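Visitor: Got a predicted model here, sequence first, then my questions.
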Amino acid sequence: MAFDFDLFVIGGGSGGVRAARIAASQYGARVALAEESRMGGTCVIRGCVPKKLMVFASSFPAAVAEAQEYGWDAQIGAFDWPAFRARLDQELTRLEGAYRGGLERAGVTIHDCRASVAGPHEVRLADGRIVSAKHILIATGGWPVVPEKWQGHGAMTSNEVFEMEQLPGSILIVGGGYIATEFACIFNGLGVKTTQFYRGAQILRGFDDEARGHIADQMCENGVDLHLGTDVLDITRDDSGYHVTSTTGRNGRYDAILFATGRRPNSAGLGLEALGLTLKPNGAIPVDDYSQTAIPSIFAVGDVTDRANLTPVAIREGHAFADTIFGGKATTFDHSLIPTAVFTQPEFGTVGQSEEEARAAGPVHVYATAFRPMRTAFIGHPERVLMKLIVCARSNKVLGCHIVADQAGEMIQLAAVAIAMGATKADFDRTLAVHPTMAEELVTMRTATRSHDG
């Protein structure tokens, strides 16, 4: 059977674009891609990139305050949100153009519209046209959701944050995951009176317990009004703002509310169920190690599969798909050792197992230290850095590394290289320290803080 294309990709985010570009440019496949919104997906348009730029913007008041204590006659005025947003829009437009240009240079046919699956080898475009493809790749990402009870109350999600006309004077952020916690730090740094509700016992569920507790303490020290074990009970709105009652009886008024209570795979309306494909309860598309669904010609990568919802993971999954299907090289991506950074203030970098995960699997030694870094200790600031290594008691292999510190994301990237290579604690010990740095603590901790028998 002759097909219009060798590959049709639905979704123009990081995973879909990588798969399309590699299949076309490296392997000569005839590729088409459909994207109903802006090219670049969540990361470029409404996620990692604009968020990180807001992190940068929010860090300057503290930096200027430190400069003053170091002796500089430094001052900072009001934050001009409209000017920042205009420049942000320009940067996102530039990045979107770069994504589109990469696809065009690779020879990918772009359809700027919504697409759905009409059959195992058929894609229906928004104008009703049907195109055929030997392989179909779903890369439609995820989408933030507001709890049904609070829909229609005017609250924002992480999608709308970057579209605000003006910066609120006060904000309530509901949620305790990395998105909620990052935005709590961002708004607090921008001078917004920031309150965060999380119904759980501690923020950043799933990460190392000691690290998440350290971050929560530092956030409170920095001015975030964090309430754990707390959820929204009632919301009313009038000309003065949002009036919120919490489950713990706390009443507050806020200029804005941001719900960051979860994301769902963006699979609705794709037509997959009509083909007999059963989705997971949250809408995720089930796939095997090669990103193949139960329908042999249909594949899925990225957040829509709900495996590990991170941009670099989607990129690697998309690349592995192209190598497998069009390069003749059976390639999978190992989801077991994923380094990541949470851009809170202080920043959190982590790779490998948490202390809790490692302890449940067997005997471990834990090496941990918390200290005041030189830069801020000099001016009498109380914040502390956390460095932590989790080591297998049997093999001496480093199972996990967790850093809470300024630039922790930069540090964890290099630590991840060593851990991915199977470095032992002895390897860390014989590595010469770079002095004076914070990261030198990773190679100078000689005595275990505690041990667990498993």
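Guide: Yep, it's here.

Visitor: C-alpha only now, for contacts and for neighbours.
Guide: OK.

Visitor: Give me the buried stretch members for the helix or strand that contains Gln218, please.
Guide: Gln218 belongs to helix 209-222 when assigned by DSSP states H and E. Within helix 209-222, the residues that count as buried by 16 or more other Cα atoms under 10 Å are 211-212, 214-216, 218-219, 222.

Visitor: Which neighbouring elements make contact with it?
Guide: Secondary-structure packing of helix 209-222 (3 or more Cα pairs under 8 Å, 6 or more residues apart in numbering; DSSP states H and E): strand 225-228, strand 398-404.

Visitor: Would you reformat those as JSON lines and include distance to Gly176 and mean neighbour count?
Guide: Output for the helices and strands packed on helix 209-222, formatted as JSON lines (distance: least, Cα to Cα, whole Å; neighbours: other Cα atoms under 10 Å):
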{"stretch": "strand 225-228", "distance to Gly176": "9", "mean neighbour count": "19"}
{"stretch": "strand 398-404", "distance to Gly176": "17", "mean neighbour count": "27"}
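
Visitor: Okay, one more to line up with it:
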Amino acid sequence: MSLLASEVLVVGAGPAGTLAALRAGDLGARTTLVTAGPFGGMAANDGPVPVRTLAHAARLMREARQLAQYGVEVGAPRLDYSRLLARVDEVVGRVGERAALLDQIRAAGVALHADAGAVRFLDPHTLENADGQRFEAGKIILCTGGVSRRLPVPGIDLTSTHSDAWSLTAAPQSLIVVGSGATGAQVASVFNAFGSHVELFEAGERILRTEEPEVSACVAAAFRNAGIAIHEAFGMIEAFEAAPSGVRMIYVKDGQRRRAEAAVVVVAVGWAADTAALNLPAAGVETNDRGFIRVDAAQRTTAPHIYAAGDVVGVRMLAPQALQSGFVAATNAVTGASERAEHLVNPIGSFTDPEYAQVGLGEDAARAAHDALVVTAGFDAVTRAIIDGRETGLCKLVVDRADHRLLGCHLVGERAVEVAQIAAVAIAAGMRIDDLARLPISYPTYAGVLGRAAAMAARALNPDLAPPPFAADLR
């Protein structure tokens, strides 16, 4: 048994933990970073990085099928899944080496213990892993992230998580995806592009229910046109069982028992805090009714010397927000301050086909607090979308009639996630829609849809306003 003592111990090396350790080290604290798996956590090794790599392959498959439309004659694209997985591994490795702050962590003097296995509290200041190695610190920051939520139904062990889906040895002939949030929609979209027959099951009334209804409807229509079978309000799952083709899902709707079968079933019904191994009661750390670690505005847990950040606290479970909360947690742990992780602007997007994204207020929330104007521009009138043959999509803007500020932006269509970042900057800057409409956006680009929608809103607020000179896509 060995004991490693430090001033600050960070548990977990995803975005929150990495930045927490870097910040603590930069502030001069003797810092240790311990992680159960490889450096980079879920984001680099099992989340956005590998997922986006597969989504890029799906995009290439789609674009290859467009070649004949532009006079380029080649054979039909064929996916070599093993080579794709090798590329995923290569990308994950390069990101870990170059983009995941590893060099900065080392330069800050942080002692890194990767692949250490799970650790558990022995007392409020000491944690131990399965090998008997102990880590002790005056201040502790928990950044252990999350895990896929499992349904409490018989046969759930026959199903897969999104992680299992990414590590398949071949694209399955058929695939059932249960849950149509960001993860489920991405799994469905990617494997549909790879040639799998995909069925997407959603318990709610519509897929992507956290998005605006127009966005949800547009994505659903595009999915159906691409051959994905969507089952909304499908009922309740009774059980999963083995079937000759793979897995059978038994569910009940309107009192009738129904069945669906596929080679692989992926369940993507939410995210839970990864705290099962930590033995939190030994440290006096409490969780909330959703099972996430309870923290105050300063990221402090119910144990005054222990902080938590990232997905493990269950607030805006996205990498940029995890980075910010990790930075704040470390600042407060080392300095004793009570800084807050402000999340005023939170762009969210997913790399499905088509992409969708949002930032700021939705229409209902905006109307509850503002006299709101809502305008919608279609991608089918955007020059770049016409050029590329990618006319499916829309841009919905929510604007305050009183001061003309942009309150929200909701997109679906090609490069929607990138376009949303411009809207995020405009919202953060308190930009008036009139000024956004006059922003000279390069032509022809997908960002033109934002300029077009902004010009529509500006003219609706002031009908006497001359057409904005720079809104090249306002025809």
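Guide: Perfect, I can see it now. Bear in mind the structure is a predicted one, so any value in this text is a computation, not a measurement.

Visitor: Give me the TM-score for this pair.
Guide: Remark: TM-score between the superposed chains equals 0.91 [TM-score structural alignment, normalised by the length of the first structure]; 447 aligned residues with a Cα RMSD of 2.4 Å.

Visitor: mind putting the helices and strands packed on helix 209-222 of the first structure in CSV, distance to Ala139 of the first structure included?
Guide: What follows is these, written out as CSV (distance: least, Cα to Cα, whole Å):
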stretch, distance to Ala139 of the first structure
strand 225-228, 35
strand 398-404, 30
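
Visitor: Of all those strands, which one is nearest Val366 of the first structure?
Guide: strand 398-404 (9.6 Å; Cα to Cα).

Visitor: Show where the next helix or strand after the closest one falls in the second structure, residue numbers please.
Guide: Sequence-wise, the next helix or strand downstream of strand 398-404 of the first structure (DSSP H and E) is helix 408-420. Here helix 408-420 of the first structure aligns to the second structure at residues 416-428, judged by TM-score structural alignment.

Visitor: Mean distance between that stretch and the first structure after superposition?
Guide: With mean Cα distance after the TM-score superposition for the first structure, stretch 416-428 of the second structure departs from the first structure by a mean of 1.2 Å once superposed.

Visitor: tell me the contacts of the residue most central in space within the second structure?
Guide: Residue closest to the average C-alpha location in the second structure (Cα atoms, centre = their mean): Leu318, at 5.4 Å. Residues in contact with Leu318 of the second structure, defined by Cα atoms under 8 Å, 6 or more residues apart in numbering, are 310-311.

Visitor: Matching it against the first structure, which residue comes up?
Guide: Match for Leu318 of the second structure (TM-score structural alignment): Leu310.

Visitor: hang on, the earlier thing: the helix holding Gln218 of the first structure vs the second structure, average distance?
Guide: Mean deviation for helix 209-222 of the first structure: 1.5 Å (mean Cα distance after the TM-score superposition for the first structure).

Visitor: hmm, who's touching that helix?
Guide: With contact meaning Cα under 8 Å, 6+ apart, helix 209-222 of the first structure is reached by 185, 202-205, 226, 344-346, 348, 354-356, 383, 386, 402-404.

Visitor: Out of those residues, which end up buried?
Guide: For the contacts of helix 209-222 of the first structure, buried by 16+ other Cα under 10 Å: 185, 202-204, 226, 344-346, 348, 354-356, 383, 386, 402-404.

Visitor: Restricted to helices, list the residues you listed.
Guide: Applying DSSP state H to those, the entries found in helices are 185, 355-356.

Visitor: Dump those to a markdown table, plus distance to Gly154 of the first structure.
Guide: Below are those laid out as a markdown table (distance: Cα to Cα, whole Å):
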| residue | distance to Gly154 of the first structure |
| --- | --- |
| Cys185 | 22 |
| Glu355 | 40 |
| Glu356 | 39 |
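
Visitor: Pull the contacting residues for Gln186 of the second structure.
Guide: 55, 350-352.

Visitor: Can you select the buried ones from those in ChimeraX?
Guide: The ChimeraX selection below is limited to those of the contacts of Gln186 of the second structure classed as buried (16+ other Cα under 10 Å):
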select :55,350,351,352
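
Visitor: May I see the buried residues of stretch 145-160 of the second structure?
Guide: For stretch 145-160 of the second structure, a neighbour-count test (16+ other Cα under 10 Å) marks 145-148, 150, 155-156, 159-160 as buried.
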